[in-house]
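Student: this one's structure only:
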């Protein structure tokens, strides 16, 4: 048999590359003569850069020093992908530059995306032909204002001074100067996201994602007003972005800022699958194994396992799902293994997820 192993990360417990290796090890234990191809996946969230690097030959990690969301220096990296035709793509993961995990304490009013923009600027200075921008894991609700600042946009108050970084500073915007905005690379910039939320409103960045970034109920109104002020100030923008554009609310509104620059929104999982050549790898396979930490009601909204299953079906290949916890009907899969059921409890599976992933791979091979 030829088996493709393409899981997403089990967020908070194991990377996509580690889960793929564990599943493959378990499969080979039961069927050592089969061909097992590792193709760790991502959907634009944390771990996207690692997953693409592990699945793509010829990729190069490019170190870059940026200003973190707390205002202190952060050592980050972006990924250079060189295509056979000579095209060079730069992949920047927001979480590595401006992510939630970089903060010791949440800073809902002042956290910003300046570092994300600085990393993007580094790829442009390197001369990439195309950009992939992974938006998951943001620490801020600044609407991408910090990133735009790094790209040359000047957000000014009534006195003509630069407004402070972070969500709270957006309320002071009186004028916008686009004159020094860095141009997009020739092949454009693609935003990788698994959400379609608008910037404002009941499904917007503050209402849906604000609490995880520390926005309290008492602060939510002011935070929403600050984002609305940014939207009003950027009403005329190069990308023609609107607050209601699907995905504008991604990553604390960073989707809106990057759309205003001229980037385009894409399903993160679909773009990553194409980048690592997964559709071609699946053709002719006998089975695809995918998975994620928690398969729930949100999984159908663009998460990696559902995209992998779609690709498998389109090629007439069976697809099995492995998840730490299965919390919704797994429609469209030919087999399902829950690590929590194998381990006897959620706590037990979380204590040693790679052990149970190996066991899941072995069980699937014996079916």
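Tutor: Structure's in. What do you need? Please read these numbers as outputs of a predicted model, since none were measured by experiment.

Student: When you work out contacts or count neighbours from here on, use the C-alpha atoms and nothing else.
Tutor: Will do.

Student: Tell me which residues of stretch 290-305 come out buried.
Tutor: Within stretch 290-305, the residues that count as buried by 16 or more other Cα atoms under 10 Å are 290, 291, 292, 293, 294, 295, 299, 300, 302, 303, 304, 305.

Student: What of stretch 311-322?
Tutor: Result for stretch 311-322 [16+ other Cα under 10 Å]: buried residues 311, 312, 313, 317, 318, 319, 320, 321, 322.

Student: Which of the buried residues of stretch 290-305 fall within helices?
Tutor: Counted as lying in helices by DSSP state H, out of the buried residues of stretch 290-305, are 304, 305.

Student: Pick the one among the buried residues of stretch 290-305 closest to residue 90.
Tutor: Residue 90 lies nearest to residue 304 out of the buried residues of stretch 290-305, by Cα to Cα, at 20.9 Å.

Student: Once you drop chain neighbours, what's closest to that closest one?
Tutor: residue 269 (5.0 Å; Cα to Cα, 6 or more residues apart in numbering).

Student: The buried residues of stretch 311-322 in helices, which ones?
Tutor: Among the buried residues of stretch 311-322, the members found in helices (DSSP H) are 311, 312, 313.

Student: can you list those in JSON lines and add distance to residue 41?
Tutor: Converted to JSON lines, these look like this (distance: Cα to Cα, whole Å):
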{"residue": "311", "distance to residue 41": "13"}
{"residue": "312", "distance to residue 41": "14"}
{"residue": "313", "distance to residue 41": "17"}
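
Student: picking up where we left off before, so which bits of the helix or strand hosting the residue nearest to residue 304 are buried?
Tutor: Take DSSP states H and E as the rule and residue 269 turns out to sit in helix 268-275. Within helix 268-275, the residues scored as buried using 16+ other Cα under 10 Å are 268, 269, 270, 271, 272, 273, 275.

Student: Could I get the contacting residues of the residue nearest to the spatial centre of the chain?
Tutor: For the chain, residue 44 is the residue whose C-alpha lies nearest the centre (Cα atoms, centre = their mean; 2.0 Å). If you count contacts by Cα atoms under 8 Å, 6 or more residues apart in numbering, residue 44 has them with 93, 133, 134, 135, 136, 192, 193, 194, 268, 269, 272.

Student: Which of those lies at the shortest distance from residue 13?
Tutor: The shortest approach to residue 13 among the contacts of residue 44 belongs to residue 136, at 16.8 Å (Cα to Cα).

Student: for that closest one, helix, strand, or coil?
Tutor: coil (DSSP: H, G, I helix; E, B strand; the rest coil).

Student: residue ranges for the strands of the stretch 1-150 of the chain, please.
Tutor: Using DSSP state E, counting those that start in this stretch, the strands of the stretch 1-150 of the chain run over 2-5, 35-38, 59-67, 73-82, 88-93, 130-134.

Student: and the comparison structure, right after this:
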């Protein structure tokens, strides 16, 4: 018997590897020996973790600007001339320790990380889009890369979505990236920048945008898009994935005429092909997947839904373990999940409490686990 543990990270609490280890320890003893762990990501938190243990991988640490402008150390992985990095390492929700400030949060650190990768010799950057605390349309990252975003007085605009209101001029000519660079944007979403399906309407709430604030955030993003696209003489706002990471996808797409190539790719597909996940599932008897919160969005290009589809193709049973579950067992079954185990019935009072209670709750939940 072989059990494959193929989970996404549990946002803000456990990495993919950590939660898999907790699940393995909670299973009946005779099953633990049959477990194999495969770290997964769809481009969000934990994306670079997949590649850290690869032979020849170099882990670089560089100082960057965090979402609310404090200095932190971010990591990225270099494999030959390819550098693999994640937005959440420099602009992630988990980096904001106090109240969320989507009006001020910046992607400046992402641009700094990209420049650091070029400085160590990377000719291709793979940037995982996801888990950001930002709604700045990638403006901060562009500023870090040398693009001038100026107000009427020809001063750089302030960081964050709020700063976009002052934007008067966009000038790409000082861009500090080599034209030979290739940029792959690994995204877990297909949302455009604006509108009912856009960055603010769909993802603003999780970044701290209140419902009555949405029109203002949306208007500032639209203002930025209007000026940036006019400077580029090309539109990118409706490209699938432009709304990823608070519009960072859009900001990076604006660089396409200045670089060798800029493409949005499936983050899950990039990872799953790299680790040969299809073969691993084919050789397993049962697959356990999961993420922090299981709902219908889990089946829109994300790890859980993608793993479930592969299991269906190979006719392998797929079980999901989630911190919280907003689906009924029947809903889950209809989406390819044999059974769902929810660690908590309602949201714990804090992430710290969730982290502390998870091991014991898993032990209780899985003590009688049977295939």
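Tutor: That came through fine. As the structure is a prediction and not an experimental result, all values here were calculated from the model.

Student: Superposed, what's their TM-score?
Tutor: The TM-score (TM-score structural alignment, normalised by the length of the first structure) is 0.85; 357 aligned residues with a Cα RMSD of 3.0 Å.

Student: Tabulate the buried residues of stretch 290-305 of the first structure in TSV, adding columns for distance to residue 340 of the first structure.
Tutor: Shown next, in TSV, are these (distance: Cα to Cα, whole Å):
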residue	distance to residue 340 of the first structure
290	16
291	13
292	12
293	10
294	10
295	12
299	18
300	21
302	23
303	20
304	20
305	18
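
Student: Tell me, how many residues neighbour residue 264 of the first structure?
Tutor: Neighbour count for residue 264 of the first structure, taken as other Cα atoms under 10 Å: 19.

Student: Skipping adjacent residues, who's closest to it in space?
Tutor: Once flanking residues are discounted, residue 264 of the first structure sits nearest to residue 190: 5.0 Å by Cα to Cα, 6+ apart.

Student: same thing with residue 28 of the second structure?
Tutor: Spatial nearest neighbour of residue 28 of the second structure, chain neighbours left out: residue 367 (5.8 Å); criterion: Cα to Cα, 6+ apart.

Student: Check residue 271 of the first structure too.
Tutor: Spatial nearest neighbour of residue 271 of the first structure, excluding adjacent residues (Cα to Cα, 6+ apart): residue 192 at 7.0 Å.

Student: and the one helix or strand the one you found maps to, which stretch of the second structure?
Tutor: Applying DSSP H and E as the criterion places residue 192 of the first structure in strand 189-193. Per the alignment by TM-score structural alignment, strand 189-193 of the first structure matches residues 183-187 in the second structure.

Student: Can you tell me the SS state at residue 239 of the first structure?
Tutor: Residue 239 of the first structure - assigned by three-state DSSP - is coil.

Student: Distance of it relative to residue 271 of the first structure?
Tutor: Going from residue 239 of the first structure to residue 271 of the first structure by Cα to Cα, to the nearest Å gives 20 Å.

Student: how many neighbours does the aligned partner of residue 166 of the first structure in the second structure have?
Tutor: Matched by TM-score structural alignment, residue 166 of the first structure corresponds to residue 160 in the second structure. When neighbours are defined as other Cα under 10 Å, residue 160 of the second structure has 25 of them.

Student: With residue 307 of the first structure instead?
Tutor: Residue 307 of the first structure sits with 22 neighbouring residues when counted by other Cα under 10 Å.

Student: With residue 18 of the first structure instead?
Tutor: 21.

Student: Would you map the helices across the second structure?
Tutor: Using DSSP H, helices in the second structure cover 16-26, 29-32, 88-91, 108-119, 139-144, 160-163, 199-203, 214-232, 244-253, 267-274, 277-282, 303-314, 329-334, 351-366.

Student: export those to CSV and tack on distance to residue 169 of the second structure?
Tutor: Below are the helices of the second structure laid out as CSV (distance: least, Cα to Cα, whole Å):
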stretch, distance to residue 169 of the second structure
helix 16-26, 42
helix 29-32, 59
helix 88-91, 24
helix 108-119, 18
helix 139-144, 12
helix 160-163, 13
helix 199-203, 23
helix 214-232, 7
helix 244-253, 15
helix 267-274, 33
helix 277-282, 46
helix 303-314, 40
helix 329-334, 49
helix 351-366, 41
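
Student: Could you check how far residue 273 of the first structure is from residue 267 of the first structure?
Tutor: 10 Å.

Student: ugh, typo on my part, it should be residue 291 of the first structure
Tutor: 17 Å.

Student: do residue 136 of the first structure as well
Tutor: Between residue 136 of the first structure and residue 267 of the first structure the distance, using Cα to Cα, works out to 12 Å.

Student: Same check on residue 125 of the first structure?
Tutor: For residue 125 of the first structure relative to residue 267 of the first structure (Cα to Cα), the value is 27 Å.

Student: circling back to that earlier point, quick one: contacts for the residue nearest to residue 304 of the first structure?
Tutor: 41, 42, 43, 44, 192, 193, 194, 302, 303, 304, 307.

Student: Just list the residues touching the second one, thanks.
Tutor: Residues in contact with residue 42 of the first structure, defined by Cα under 8 Å, 6+ apart, are 7, 8, 9, 16, 48, 51, 52, 268, 269, 272, 304.

Student: Let me have these in a markdown table, extended by distance to residue 208 of the first structure.
Tutor: Formatted as a markdown table, the contacts of residue 42 of the first structure follow (distance: Cα to Cα, whole Å):
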| residue | distance to residue 208 of the first structure |
| --- | --- |
| 7 | 26 |
| 8 | 23 |
| 9 | 22 |
| 16 | 26 |
| 48 | 22 |
| 51 | 27 |
| 52 | 28 |
| 268 | 19 |
| 269 | 21 |
| 272 | 25 |
| 304 | 21 |
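
Student: I figured residue 94 of the first structure hits residue 118, correct?
Tutor: No: with contacts defined as Cα atoms under 8 Å, residue 94 of the first structure does not count as touching residue 118, sitting 10.6 Å away.

Student: The two: which has the busier surroundings?
Tutor: Set residue 94 of the first structure next to residue 118 and count neighbours by other Cα under 10 Å: residue 94 wins out with 32 against 23.

Student: and that one, what pairs with it in the second structure?
Tutor: Alignment note: residue 94 of the first structure maps to residue 87 in the second structure; criterion TM-score structural alignment.

Student: and what of residue 254 of the first structure?
Tutor: So, by TM-score structural alignment, residue 254 of the first structure is matched to residue 248.

Student: That match is in contact with residue 242, isn't it?
Tutor: Yes: contact criterion Cα under 8 Å: residue 248 of the second structure and residue 242 qualify, at 7.0 Å.

Student: Show me what residue 214 of the first structure lines up with in the second structure.
Tutor: Under the alignment by TM-score structural alignment, residue 214 of the first structure pairs with residue 208 in the second structure.
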